[in-house]
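> what follows is a predicted protein model with its sequence.
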Amino acid sequence: MSCGVFPELNMAYNPSDHPRASTIFLSKSQNDVREKRKSLFINNHGTGRRKYSSCSTIFLDENTVSQPNLKYTIKCVALAIYYHIKNRDTNGGMLVEIFDEKLHPLTKSEVPLDYNQQDPEQKQIYRFVRTLFSAAQLTAECAIVTLVYLERLLTYAEIDICPGNWKRIVLGAILLASKVWDDQAVWNVDYCQILKDITVEDMNELERQFLELLQFNINVPSSVYAKYYFDLRSLSESNNLSFPLEPLSREKAQKLEAISRLCDDKYKDLRRAVRKRSASVENLSGSRWVPAILS
């Protein structure tokens, strides 16, 4: 795949852009939810007692995150990522290089040979996301924007999130979401203080290629945010998880859309440079450049 050159997308099915399109994570969770409910019914038949799904117990954690809303929102977002990985369309296969943990390891530890075969547990995903959010002091709203960017990447780039790339995809989504949403700027070098073995150059390249694969569309309409909020709440209810975060207020919705526009201006120069660089490739391939910001 060549960054900066993309086939025409069927945007009618892109949930990260359109409020009426169903989120991918919720649809991927449905089979598991039905199986759990069936199992509950069988186990409880004739007992007169209600048993709960064990899914929530995997998240039990004695540590306290700074905000209760943040803790439970991260649990739900981690569960959404888990379903993306577990119910992905392909098994293994080629990875986009910048997200490949074998080629770009996050630690100095040796990457196992089967690094792209073993699905992570929900608790592992939660701990990874929680560590970044806690150390960078990010908000619960930022976690939802992270999920929007993650699903947008998977749709635009037509890739799956899998055991060998999930950490770097999630990191890239968090990196971008933290710059779009949070008032307190988090620089790439700050993440290098959290992930001690990663370089600033690697972080910069991860951000650049993530943006290219998003076609520089970092706009998050409040209607799309609201859809992800309610679908995460549905996911939490299906898995007996708390989800206390309130929907966006009018003020926060206006802030989200205003910041999205400001960040779009910030990336215009980079977008123009990428378009100029890829122009000759476009002429050869016949592919059409899709506008960066969708109305």
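Perfect, thanks for sending it.
> okay, CA-based contacts and neighbour counts for the rest of this
Fine.
> ends of stretch 211-221, how far apart?
End-to-end distance of stretch 211-221: 18 Å, with CA to CA, to the nearest Å as the criterion.
> list the contacts of the closest residue in space to F25 that isn't next to it in sequence.
The shortest distance from F25 to any residue other than its chain neighbours is 5.3 Å, reached at A80 (CA to CA, 6 or more residues apart in numbering). A80 makes contact with 25-26, 29, 232, 235, according to CA atoms under 8 Å, 6 or more residues apart in numbering.
> these in helices, which ones?
Among the contacts of A80, the members found in helices (DSSP state H) are 25-26, 29, 232, 235.
> below is an additional structure, to be compared with the one above:
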Amino acid sequence: MGNQTSCCRCAAKPDRKNRKDVYKVPDGEVVIKEENNTNLQHISDRERPEDDEEDPSLHPTTSTMFLTRSLTVDGKRSTRHQHMNHVSSTGSLQKYSSCSTIFIDDSTVSQPNLKSTIKCVALAIFYHIKNREPDLRLLEIFDEKCHPLTKEPVPDDYKDHNPEHKHIYKFIRTLFNAAQLTAECAIVTLVYLERLLTYAEIDICPSNWKRIILGAILLASKVWDDQAVWNVDYCQILKDITVEDMNELERQFLELLQFNINVPSSVYAKYYFDLRSLADANDLNFPSEPLCKDRAQKLEAMSRISEDKFKDIVKSSLKRSASLDNIAPRRSAAILS
């Protein structure tokens, strides 16, 4: 977020004690309002509104919006498997472990599989669009008619046709491949998207889905990745969009999020496992391979390393406890043996 073409780049810190705010009134007169804020509250210290307790992008116990909408058909709750054919007509064959063969996948919460994660995120957005709330407001900054991504004319009926899952996946995959983004970034993108829908009280629909996804990816890549992609780089991917438009999209996206870009680890984990649940329900299984001897040895080695680290943590905590309380710790055979 420190690039020169980004509206998020760091600037000189203002004088908080004697701040002057400048406002422009309609007749062109400039009004300067002086404030004396000696005890300006940090954003992390502010009390959350009670409504935030129902925000799935902030609280790990609240169900994700996409999983709830994936269980909805014609505005009513349904079982997960009744609408599987709405997305995929050719499901992949499920691989099952047996006595002779064990199938495992390398996707974990900290290192998800990139292709599968993008497919799941695209599927989540598909259900957002398909089962969206009616009559919610639309914002111009996300309207593709007002801010087209290409020079090709936008069809007059662009608001009437829901995009297919494969079209959403292709759009996200193109951005991720060109910008070399990670699977973790895709999950954070979905978190920001749902937070936007909650905070701004809007919904994602055929007329705005591309620009909302673009804004979420733009912000997620800067927050998550150490080497962020510059706004001008996205203009190389989307040839017909200007850097000024990208900057304005980013600025308004941040304002609508109320600059709340924090993603707790518990919320991230919830979104990951809900995406896996969505994949299982729609035959989008994560790739799995038979457990061979080499992979089994690697897993065993990783397990031993983790076990040794755990033992070191327990021993160091016991030593600290003994030095503080002068009490000899009791060794537990279940932990230390």
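Looks like it came in fine. The model shown is predicted, which means the values in this text are computed figures rather than measured ones.
> could you get me the TM-score between them?
The TM-score (TM-score structural alignment, normalised by the length of structure 1) is 0.69; 219 aligned residues with a CA RMSD of 2.4 Å.
> corresponding residue for the residue nearest to F25 of structure 1 in structure 2?
Counting by TM-score structural alignment, A80 of structure 1 corresponds to A124 in structure 2.
> can you check S29 of structure 1 too?
Per TM-score structural alignment, S29 of structure 1 is aligned with S70.
> how many neighbours does K268 of structure 1 have?
13 (other CA atoms under 10 Å).
> before we move on, what about V121 of structure 2?
Residues lying near V121 of structure 2 (other CA under 10 Å) number 25.
> how much does whichever helix or strand it is part of stray from structure 1?
Using DSSP states H and E, V121 of structure 2 sits within helix 114-130. On superposition with structure 1, the mean distance recorded for helix 114-130 of structure 2 (mean CA distance after the TM-score superposition for structure 1) is 0.3 Å.
> following that helix, which helix or strand shows up next?
As assigned by DSSP H and E, the chain's next helix or strand after helix 114-130 of structure 2 is helix 165-179.
> what's that following helix aligned against in structure 1?
The alignment of helix 165-179 of structure 2 onto structure 1 (TM-score structural alignment) spans residues 122-136.
> ok, and what's touching that stretch?
Counting by CA under 8 Å, 6+ apart, residues outside stretch 122-136 of structure 1 touching it are 58-59, 65-66, 71, 74-75, 78-79, 81-82, 139, 167, 170, 186, 190-191, 194.
> that stretch vs structure 2, average offset?
For stretch 122-136 of structure 1, the mean deviation from structure 2 after alignment is 0.3 Å (mean CA distance after the TM-score superposition for structure 1).
> list the buried residues for that stretch?
Neighbour-count burial for stretch 122-136 of structure 1 flags 122-123, 125-127, 129-130, 132-134, 136 (criterion: 16 or more other CA atoms under 10 Å).
> residue range for the lengthiest helix in structure 2 in structure 1?
Scanning structure 2 for the longest helix, with DSSP H as the assignment, gives helix 293-325. Across structure 1, nothing matches helix 293-325 of structure 2 (TM-score structural alignment).
> so the match of S29 of structure 1 touches Y127, yeah?
Yes. Look at S70 of structure 2 against Y127 with CA atoms under 8 Å: they come within range, at 5.5 Å.
> neighbour count winner among those two?
Per other CA under 10 Å, whichever of S70 of structure 2 and Y127 has more neighbours is S70, with 26 against 22.
> any idea of the angle the helix holding V121 of structure 2 forms with helix 165-179?
Interaxial angle, helix 114-130 of structure 2 versus helix 165-179 (axes from the mean of the first three to the mean of the last three CA atoms, to 10 degrees): 130 degrees.
> where in structure 1 does stretch 192-203 of structure 2 fall?
Under TM-score structural alignment, the match for stretch 192-203 of structure 2 is residues 149-160.
> distance of the alignment partner in structure 1 of I141 of structure 2 from K252 of structure 1?
With TM-score structural alignment as the criterion, I141 of structure 2 lines up with I98 in structure 1. Note on I98 of structure 1: its distance to K252 of structure 1, by CA to CA, is 33 Å.
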